[in-house]
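Chemist: structure here, sequence nowhere to be found:
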């Protein structure tokens, strides 16, 4: 490798560029801990990517050289290896800056091997891994004291494409793990081996990927379950069977082997092998989750009572048996389900003997599983409920196809045979610890653990003209508007005579290209006028911060502008995605955004105000890691729906940008605030 191709931009030039562009200096750079990718990292990337002189398309983007992204019209005559290496180095420098900033925020000083490994990984995967709660993030932050095998697995699990683990990516991830551990790739060949499971339809898997130590027994495999069959080990592509007692001697791509289940427990006179529900009933009977009647029957066609459903769902999701709290045998399950928030009411003894609708079953089962309401469009023609959709996405409810439409029949009762199929699928999800996914546009996202979910009753939202109401006696609401100088002159007394209770006025903002702070010319007038008219007043700042320092600057600017005004409503960090490549916030890393939001809100809170964070679907799902900003309520914006389907909880919904309110000429943003 020619050394003159490895020249880097001097640090002083980098700093000057940062200042000229008003970009933040990474924490690691500021504390003189700036690290660079070593020669081993560059060589590893070149080996992994391979050289291609002509550009090529993949995933809707164009690449050339060593996998460097380029434009569709770039390099019409191709590229030399020297030119390709220069492109590679320019891309690596961008990852160096992000990785230095990442380590600087968590006050971690990595070894050269750790830094190189994560440069290689980021070059292939991007920087999205830096946010979230994966084991790799925890290890890199220094939050988890991991074994060598755990480090290998933390890298290895990022080997999926198209929903299936891929051998080529797994090879690459283990080499990166070896570099992280030892500054070289030897352990990827001599110490670690991966197991990839070819997933088959009709089978449930805990995972399709695991890492083991060469020379030791497998010990345990990822769980796999198939209705009516027992697991009998894995078979490799060359026909060898491996069991948990087999010695690991290298990487393996395998397929599960099965033997038909011979049920040895209780049998029922009205459940036969030819029945479509036979395996469901017998599997649950073997587990002790379902039982029959005293006369030896199961009564598969009898409607399921509410009490039976509560017990079956709770037991199948891992909850313990409950002793009766009244004379009714199922009363303990009813009390427990209500106390846990799974059931909307504490059913009376009389209600426990009555039937239960399919809709109530779905809502109860989803909550018992720990699932929230899905944010995607309902697949059913006769119900639009997020909990039903969540269980459809998990494979619990399938529905009935009639022509081109699928029906759920939400108000119908459910037979004991149908319950057996549903409860078995729930039992599988619970036993395999299958986590709920969020589907947003082209993103498939893991649900963030510990982040409160949206529990609003979708049918309780009613809009009359520009005013949205929420008909739930357990939640108080207030109607409001948010305004900026574009609203012009406002008659606040006229506004106060409407159903509007509060106003959030823009203090100012930051430009998205140059990054200068500006004031809203109407803020003082709006804040004082609204307060005099008896409206509650809050404030927001349109942020384009790219660092903690800039967010702090914005917060102190807001505090200076709030002085002398009666502000009792929320003070909002309104960071928004511009979506243009010339925007200075374009491509901002999630960790930076979360740190900036927290910094802004802490200053606001310490000053005695109530901070809030503004989000859209894209910002909430993709840009923020909401588990990192849980100390502050969210103001959610979406206009094209009758009810908000955002997965996570929020305190305020901006439901329209085209509201009409007396006292204001033209359109105005409308909001509903939930006082819980």
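Modeler: Alright, I've got the coordinates. Remember, it's a predicted structure, so these values are computed and weren't measured experimentally.

Chemist: rest of the way, CA atoms for contacts and neighbours
Modeler: Fine.

Chemist: surely residue 668 is in contact with residue 485?
Modeler: No - between residue 668 and residue 485 there is no contact under Cα atoms under 8 Å: 11.3 Å.

Chemist: got the contact list for the closest residue in space to residue 555 that isn't next to it in sequence?
Modeler: In this structure, residue 555 finds its nearest non-sequential neighbour in residue 600, 5.2 Å apart by Cα to Cα, 6 or more residues apart in numbering. With contacts defined as Cα atoms under 8 Å, 6 or more residues apart in numbering, residue 600 is in contact with 548, 551-552, 554-555, 573.

Chemist: which parts of the helix or strand where residue 600 lies are buried?
Modeler: Using DSSP states H and E, residue 600 falls within helix 590-606. Across helix 590-606, burial judged by 16 or more other Cα atoms under 10 Å covers 590-604.

Chemist: closest one of the contacts of residue 600 to residue 386?
Modeler: Set against residue 386, the nearest of the contacts of residue 600 by Cα to Cα is residue 573 (28.7 Å).

Chemist: and the gap between residue 359 and residue 402?
Modeler: 19 Å (Cα to Cα, to the nearest Å).

Chemist: quick one, which of the two is more surrounded?
Modeler: Neighbour count, other Cα atoms under 10 Å: between residue 359 and residue 402, residue 359 has more, with 19 against 8.

Chemist: so the more buried one makes contact with residue 391?
Modeler: No - taking contacts as Cα under 8 Å, residue 359 lies outside contact range of residue 391: 11.1 Å.

Chemist: give me the neighbour count for residue 102.
Modeler: 23.

Chemist: use this one as the comparison:
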């Protein structure tokens, strides 16, 4: 029997795969994707801050042309957004000699809409500095019936008890005034952090003993988290945080300084604006008896 002749299969020619000349994340598609992304981002941010932007550009329909012109002076949209979110809470401010001579007869609101009900006034700094405007500001706030409080700017490299004595000598608190405030913002140059904390506690205890009230500690949020939060948790805190995306007061913050760019009648230039984490009645309980 003859063996069948094996036939060779004809080779199938395959077309070479076409090279991807235009991958998704390159060229025109990449540019288009980026444009769409930024448009969506701008729309999202614009929608989130729509009320503040409307106020800034004077698009509110219930304002007269004159009011719209005055509203345009507002430079920080976030200020309005934050204030609007804290309806019912107490708004205040803080000042020092850097604001110059304040016309207290004109001080009434921030951004023309929100009544100012309390003020913190710098009294002293370090162991030898008395704020040149303290007495004038202290009297002015009293005449204006604004709840007032005094603060001391702490210098880490100076004796803590000498700093406390200067504050005591300068500030006489009366019924209705807020507790004393220790303003700590700087790190020491010639001592350890542990030594700094010892000094802070000495100042706080001396002030507590003299005025018979627990002082308030002021600091930036990062400083607070890194050095103060755990070891000084028994004290109330006044926190500074100007982050554009932070719009709510912290749960454990007694006061929040949310901007340094407020506008207040009677004061030239920018002013620090604060929110108290409570109602006017609750703020009254915080004052001296």
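Modeler: Structure received. Worth saying up front: this structure is predicted, and the values here are computed from it rather than measured.

Chemist: ok, now how distant is the residue mapped onto residue 239 of the second structure from the first structure from residue 653 of the first structure?
Modeler: Under the alignment by TM-score structural alignment, residue 239 of the second structure pairs with residue 636 in the first structure. Taking Cα to Cα as the measure, residue 636 of the first structure falls 5 Å from residue 653 of the first structure.

Chemist: also residue 42 of the first structure?
Modeler: Residue 42 of the first structure is 48 Å from residue 653 of the first structure, by Cα to Cα.

Chemist: more crowded one of those two?
Modeler: residue 653 (24 against 20).

Chemist: quick one: the counterpart of residue 184 of the second structure in the first structure and residue 282 of the first structure, what's the gap?
Modeler: In the first structure, residue 184 of the second structure lines up with residue 575, judged by TM-score structural alignment. Per Cα to Cα, residue 575 of the first structure is found 55 Å from residue 282 of the first structure.

Chemist: who has more neighbours, these two?
Modeler: Between residue 575 of the first structure and residue 282, counting by other Cα under 10 Å, residue 282 is the more crowded of the two (28 against 24).

Chemist: quick one: secondary structure of the more buried one?
Modeler: helix (DSSP: H, G, I helix; E, B strand; the rest coil).

Chemist: picking up where we left off before, show me what contacts the match of residue 184 of the second structure?
Modeler: By Cα under 8 Å, 6+ apart, the residues touching residue 575 of the first structure are 542-545, 613-615.

Chemist: possible to save those residues as TSV with distance to residue 164 of the first structure?
Modeler: Below are the contacts of residue 575 of the first structure laid out as TSV (distance: Cα to Cα, whole Å):
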residue	distance to residue 164 of the first structure
542	41
543	39
544	38
545	38
613	36
614	35
615	32
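
Chemist: which one of those is nearest to residue 350 of the first structure?
Modeler: residue 615 (44.9 Å).

Chemist: my guess is the closest one contacts residue 635, does it?
Modeler: Yes - counting by Cα under 8 Å, residue 635 is a contact partner of residue 615 of the first structure at 6.1 Å.

Chemist: what residues sit buried inside stretch 545-560 of the first structure?
Modeler: Residues of stretch 545-560 of the first structure classed as buried by neighbour count (16+ other Cα under 10 Å): 545-558.

Chemist: actually stretch 120-139 of the second structure, not the one I typed
Modeler: Result for stretch 120-139 of the second structure [16+ other Cα under 10 Å]: buried residues 120-127, 130-134, 137-138.

Chemist: try stretch 266-275 of the second structure
Modeler: Buried residues in stretch 266-275 of the second structure, counted by 16+ other Cα under 10 Å: 267, 271-275.

Chemist: where in the first structure does it align, residue-wise?
Modeler: The aligned range for stretch 266-275 of the second structure is 663-672, by TM-score structural alignment.

Chemist: contacts made by the matching stretch with the rest, please.
Modeler: 466-469, 477-483, 487-495, 652-661.

Chemist: turn the buried ones among those residues into a named ChimeraX selection, would you?
Modeler: Buried members of the contacts of stretch 663-672 of the first structure, defined by 16+ other Cα under 10 Å, are picked up in ChimeraX with:
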select :466,467,468,469,477,478,479,480,481,482,483,490,491,492,493,495,652,653,654,655,656,657,659,660,661
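
Chemist: could you dump the contacts of residue 575 of the first structure into a markdown table and include distance to residue 438 of the first structure and secondary structure?
Modeler: Below are the contacts of residue 575 of the first structure laid out as a markdown table (distance: Cα to Cα, whole Å; DSSP: H, G, I helix; E, B strand; the rest coil):
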| residue | distance to residue 438 of the first structure | secondary structure |
| --- | --- | --- |
| 542 | 28 | strand |
| 543 | 27 | strand |
| 544 | 27 | coil |
| 545 | 28 | coil |
| 613 | 21 | strand |
| 614 | 20 | strand |
| 615 | 17 | strand |
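
Chemist: okay, helices next: where are they in the second structure?
Modeler: 27-48, 50-56, 65-71, 77-85, 134-143, 160-170, 193-211, 221-223, 280-286 (DSSP state H).

Chemist: the counterpart of residue 627 of the first structure in the second structure: how many residues sit nearby?
Modeler: For residue 627 of the first structure, the aligned position in the second structure is residue 230, judged by TM-score structural alignment. Neighbour count for residue 230 of the second structure, taken as other Cα under 10 Å: 10.

Chemist: now residue 362 of the first structure
Modeler: As a burial measure, residue 362 of the first structure scores 23 neighbours (other Cα under 10 Å).

Chemist: nearest the geometric middle of the second structure, what residue?
Modeler: residue 258 (2.4 Å; Cα atoms, centre = their mean).

Chemist: that one reaches residue 238, doesn't it?
Modeler: No - if you go by Cα under 8 Å, residue 258 of the second structure and residue 238 don't touch, sitting 10.5 Å apart.

Chemist: what about the helices in the stretch 51-200 of the first structure?
Modeler: Assigned by DSSP state H, counting those that start in this stretch, the stretch 51-200 of the first structure shows helices spanning 81-105, 112-125, 135-141, 148-156, 167-182, 186-190.

Chemist: please identify which of those is closest to residue 566 of the first structure.
Modeler: helix 81-105 (36.0 Å).

Chemist: mind giving me the packing neighbours of that closest one?
Modeler: When contacts are defined as 3 or more Cα pairs under 8 Å, 6 or more residues apart in numbering; DSSP states H and E, helix 81-105 of the first structure packs onto helix 27-30, strand 61-65, strand 68-70, helix 112-125.
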